[in-house]
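> here are the coordinates; sequence isn't available:
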C-alpha cells in the first residue's frame, strides 16, 4: 500500500491541465473499513494537504457523527477523491474532478483495501462512476433511493455550504438518510 500511495502522490498525469499544480490528496490503509469517495480537493485542502480540511469536512464529520481523530484514522477511513488534485476554479465553483485519476488509481487502491464494508459516495461524480446503471436521473433521486445501494454503497450530496439550499429543500435527507449513515458508521467502528 505504501508503494502505491507514493506512486499516487507523485502522479503528474493531469499536470498540463492544472494551473495551481499537482498535489494529490488522499489517505488509505489496508485496515480501513469505510471508504469516503468525494469529488476533488478544494483550494484550502490543496494548500493544507489534509482531505476535507474545510467547512465541507466539518459538516461531513457532523453528518457521520465522528470526531476528527476518528475521521483521520486511516485504519477506519480511506479518503479517496475522484480527482486527487485541486482542479481549479470555474464560473460557479470548483471545476469538476479531472477524469484521469479514478480510472488509473481507484482499482489498484481498492485491490489493497480488503476490509472495506461501506463506500460513501459524495456527489454525482462518485455516484455515476460507482453506481453506473444504479444511478438515477438526478443526485436527489439517487440519494433519496439510498437503500437501493446498501449495504455496500451510501450516496450523499456534497456537504458544501453551497448546498444549503438543497438541504433546506430536501428535509427528508437529514431525517431519513443521516440516521442510517450514523448507525452504519457506528456499527463498523465499534466492531
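Noted; the coordinates are in hand. This is a predicted model, so every value here is computed, not measured.
> can we go C-alpha only for contacts and neighbour counts from here?
Will do.
> quick one: the helices in the chain?
With DSSP state H as the criterion, the chain has helices at 2-9, 43-48, 55-64, 68-71, 101, 107-111, 124-131, 139-144, 164-169, 172, 178-189.
> who wins for proximity to residue 16 among those helices?
Of all those, it is helix 101 that lies closest to residue 16, at 13.8 Å by C-alpha to C-alpha.
> just checking, what packs against the closest one?
Contact partners of helix 101 among helices and strands, from 3 or more C-alpha pairs under 8 Å, 6 or more residues apart in numbering; DSSP states H and E: none.
> ok, back up a step: among the helices of the chain, which comes closest to residue 87?
It's helix 43-48; of these, that one is closest to residue 87 (C-alpha to C-alpha) at 8.8 Å.
> can you give me the buried ones in that closest one?
For helix 43-48, burial by neighbour count (16 or more other C-alpha atoms under 10 Å) applies to 43, 45, 46.
> using CSV, lay out these together with distance to residue 163.
Output for these, formatted as CSV (distance: C-alpha to C-alpha, whole Å):
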residue, distance to residue 163
43, 18
45, 19
46, 21
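> of those residues, which is the nearest to residue 115?
residue 45 (26.7 Å).
> that closest one contacts residue 55, correct?
No. With contact defined as C-alpha atoms under 8 Å, residue 45 does not count as touching residue 55 (10.6 Å).
> just to revisit the earlier point, nearest to residue 24, of the helices of the chain?
Of all those, helix 2-9 sits nearest to residue 24, with 5.2 Å by C-alpha to C-alpha.
> circling back: so which of the helices of the chain is nearest residue 21?
Per C-alpha to C-alpha, nearest to residue 21 of the helices of the chain: helix 43-48, 9.3 Å.
> before we move on, back to that, looking at the helices of the chain, which is nearest to residue 83?
Checking these against residue 83 by C-alpha to C-alpha gives helix 101 as the closest, at 5.3 Å.
> another structure for you, compare them:
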C-alpha cells in the first residue's frame, strides 16, 4: 500500500489541466473497512492536503456521527475521491473531477483494500462512476433508493453548504436516510479488527 500511495502522490497525469497544480489527496490503508468516494478536493483541501478538511467535511462527519480520530484513521476509513486533485473553479463552483483519475487508480486501490465492507458514494460524480449499471436517473433517486445498492454502496448527496436547498427540499433524507447510514457505517466498522 505504501508504494501505491507514493505512486499516486507522484502522479502527473492531469498536470496540464490543473490550474492550481498537482496535489493528489487520498487516504487509504490495507485494513480499511469503510471507503468514502467523493468528487475531488476543494481549494481548502488542496491547500492543506487533508481530505474533507472543510465545511463539507464537518457536515459529513456530523451525518456519520464520527469523530475526526476515526474519520482520519486510514486503518478504518479510506478516502478516495473520484479525482485526486483540485480541478479548479468554474462559474457555479468547483469544476468536475478530472476523468483520467478514477480509471487510472481506483481499481488498484480497491484491490489493495480487501476488507472494505461499505462504500459511501458522495455526490453525482461518484455515483455515476460506481453505479453505472444499478444507478437511478438522478442523485435524488439514488439517495432515496439507497437500499437498492446495499450492502456494497450507500449513495449520498454532497454535504457542501451549497446543498442547503436540496436538504430543505428533501426532509426524508435526515429522517430516513441518516439513521440507516449510521447503522450501516457502524456495521462496516465493527466487522473485523483495525
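Arrived safely. Since the structure is predicted, the reported quantities are computational estimates derived from the model, not experimental observations.
> picking up where we left off before, show me which of the buried residues of helix 43-48 of structure 1 is closest to residue 183 of structure 1.
Distances from residue 183 of structure 1 to the buried residues of helix 43-48 of structure 1, taken by C-alpha to C-alpha, are shortest for residue 45, at 28.0 Å.
> what's the match for residue 82 of structure 2 in structure 1?
Using TM-score structural alignment, the equivalent of residue 82 of structure 2 in structure 1 is residue 82.
> and residue 164 of structure 1, how many residues sit next to it?
Counted by other C-alpha atoms under 10 Å, the residues lying close to residue 164 of structure 1 total 12.
> need the counterpart of it in structure 2.
Match for residue 164 of structure 1 (TM-score structural alignment): residue 164.
> tell me the spacing between that match and residue 180 of structure 2.
21 Å (C-alpha to C-alpha, to the nearest Å).
> same question for residue 190 of structure 2.
15 Å.
> which of the two has more neighbours?
residue 180 (16 against 13).
> what's near enough to touch that one?
Contacts for residue 180 of structure 2 (C-alpha atoms under 8 Å, 6 or more residues apart in numbering) come out as none.
> what sits up against stretch 147-155 of structure 2?
Contacts to stretch 147-155 of structure 2, defined as C-alpha under 8 Å, 6+ apart, come from residues 117-123, 127, 134, 139, 142-143, 146, 181.
> next one: that stretch to chain centre, how far?
How far stretch 147-155 of structure 2 lies from its chain's middle: 14 Å, per C-alpha atoms, centre = their mean, to the nearest Å.
> now do it: distance from first to last residue.
Counting by C-alpha to C-alpha, you get 9 Å between the two ends of stretch 147-155 of structure 2.
> so what's whatever residue of structure 2 lines up with residue 39 of structure 1 up against?
The pairwise alignment with structure 2 assigns residue 39 of structure 1 to residue 39, based on TM-score structural alignment. Residues in contact with residue 39 of structure 2, defined by C-alpha under 8 Å, 6+ apart, are 81, 82, 83, 96, 97, 122, 123, 125, 126.
> list just the nearest of the residues you listed to residue 75 of structure 2.
Among the contacts of residue 39 of structure 2, and counting by C-alpha to C-alpha, the member closest to residue 75 of structure 2 is residue 81, at 17.3 Å.
> gap between that closest one and residue 34 of structure 2?
13 Å.
> cool, and residue 177 of structure 2?
17 Å.
> more neighbours, those two?
Taking other C-alpha under 10 Å, residue 177 of structure 2 and residue 34 do not tie; residue 34 has more neighbours (27 against 21).
> that one reaches residue 117, doesn't it?
Yes. Using C-alpha under 8 Å, residue 34 of structure 2 is in contact with residue 117, at 6.1 Å.
> joint contacts of the two?
Residues touching both residue 34 of structure 2 and residue 117 (C-alpha under 8 Å, 6+ apart): residue 188.
> with adjacent residues omitted, what lies nearest to residue 65 of structure 1?
Nearest non-adjacent residue to residue 65 of structure 1, counting by C-alpha to C-alpha, 6 or more residues apart in numbering: residue 182, 6.1 Å away.
> show me the contacts for the one you found.
Listed by C-alpha under 8 Å, 6+ apart, the contact set of residue 182 of structure 1 reads 63, 64, 65.
> much appreciated, bye for now.
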